[in-house]
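> pasting the structure only:
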């Protein structure tokens, strides 16, 4: 079981590294709001998991959060990775953060899951719009890697 968890984490790391390099070189221009929210939610989940005694199973969730935080950080400090955000970006980011707060505040696991999914989807919307309108600013390779990484967690 540990092998599959580690394999998923390595796959996630390799694809995130590819996207990071593309961002550093200015070949992709990440939407900061999307990547920040995609990083925050899994890191909150990781902290919650670790506080309940979960160990190895937290690794894929941690990787799902740390990669986006690295992408967000590079996007903030690398002028070549700059993407101007508009009104829809901020609205989706704000509502996504509200969903995260509500997720944290709820004591109902089903509601928390629903709100976490809503937050993730709302965070993705600005990047989907940007990728559709300006495909040269994105790299589908990372998203393909995320799919493989997520699938590696299922027996």
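Perfect, I can see it now. All values derive from a computational prediction rather than experimental measurement.

> contacts, neighbours, all on C-alpha from now
Fine.

> quick one: the helices in the chain?
Along the chain, counting by DSSP state H, helices occupy 2-24, 32-51, 58-77, 87-105, 109-133, 140-151.

> Go through the first one and flag the buried ones.
Within helix 2-24, the residues scored as buried using 16 or more other Cα atoms under 10 Å are 5-9, 11-17, 19-20, 22-24.

> Put this next to the previous one:
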């Protein structure tokens, strides 16, 4: 595919990242949303490490949207801390965080970023568990637009990759599929709850 298309897809993915996150950030600043600080530390850490792994695996401009997303997630963690949002930290939170950090020795010992991406993708996908549980109980409380934008963002990030390998593709493809499954599940539960 032409490099101009790749740049356009990367630009679209970055734009969708901002479209998804900017309203969320404003809701934090206004006090309407109180995110869990440690969740965002974990997501910021995992996404940032995946970005560096994709860069090493020659993902090129297709890695940029993941890097932007990682930076924004770290910023949200900072806002959550400053605004004194939910700062309670459970044992499960520590397990997720330590799992994310465990990816670094895998990468170092194997000299292969794939192992870091596999661990981080697994941790990120496990993070969908509580959202799926919540969507089952209260499907109308989930933001369909947010997950639709993130699914689209990851599709465009995939299209923008300069090199396709398991290392560069695994994270955005897995998150896209997880978002799609979640959207289908939310739609199904909303029809069920209404009936």
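Perfect, thanks for sending it. On a predicted model such as this, the values are computed, not experimentally measured, just so you know.

> For residue 125 of structure 2, give me its contacts.
174, 175, 178 (Cα atoms under 8 Å, 6 or more residues apart in numbering).

> Look up the closest residue to whichever residue in structure 1 pairs up with residue 45 of structure 2, ignoring the ones flanking it.
Aligned against structure 1 by TM-score structural alignment, residue 45 of structure 2 finds its counterpart in residue 40. Residue nearest to residue 40 of structure 1 in three dimensions, not counting chain neighbours: residue 65, with 6.3 Å by Cα to Cα, 6 or more residues apart in numbering.

> Assess the claim that the one you found and residue 45 are in contact.
No - using Cα atoms under 8 Å, residue 65 of structure 1 is not in contact with residue 45; the gap is 9.1 Å.

> I'd like to know which elements the longest helix belonging to structure 2 is packed against.
If you go by DSSP H, structure 2 has its longest helix at helix 166-194. Applying 3 or more Cα pairs under 8 Å, 6 or more residues apart in numbering; DSSP states H and E, we find helix 166-194 of structure 2 packed against helix 37-56, helix 113-126, helix 128-137, helix 144-160.

> what angle separates the shortest one from helix 166-194?
What that stands for is helix 128-137 of structure 2. 20 degrees (axes from the mean of the first three to the mean of the last three Cα atoms, to 10 degrees).

> what do you get for the second one?
Computed with the same axes, to 10 degrees, the direction of helix 113-126 of structure 2 lies at 10 degrees from that of helix 166-194.

> Tell me roughly how far helix 113-126 of structure 2 lies from structure 1 on average.
Compared with structure 1 after fitting, helix 113-126 of structure 2 deviates on average by 2.8 Å (mean Cα distance after the TM-score superposition for structure 1).
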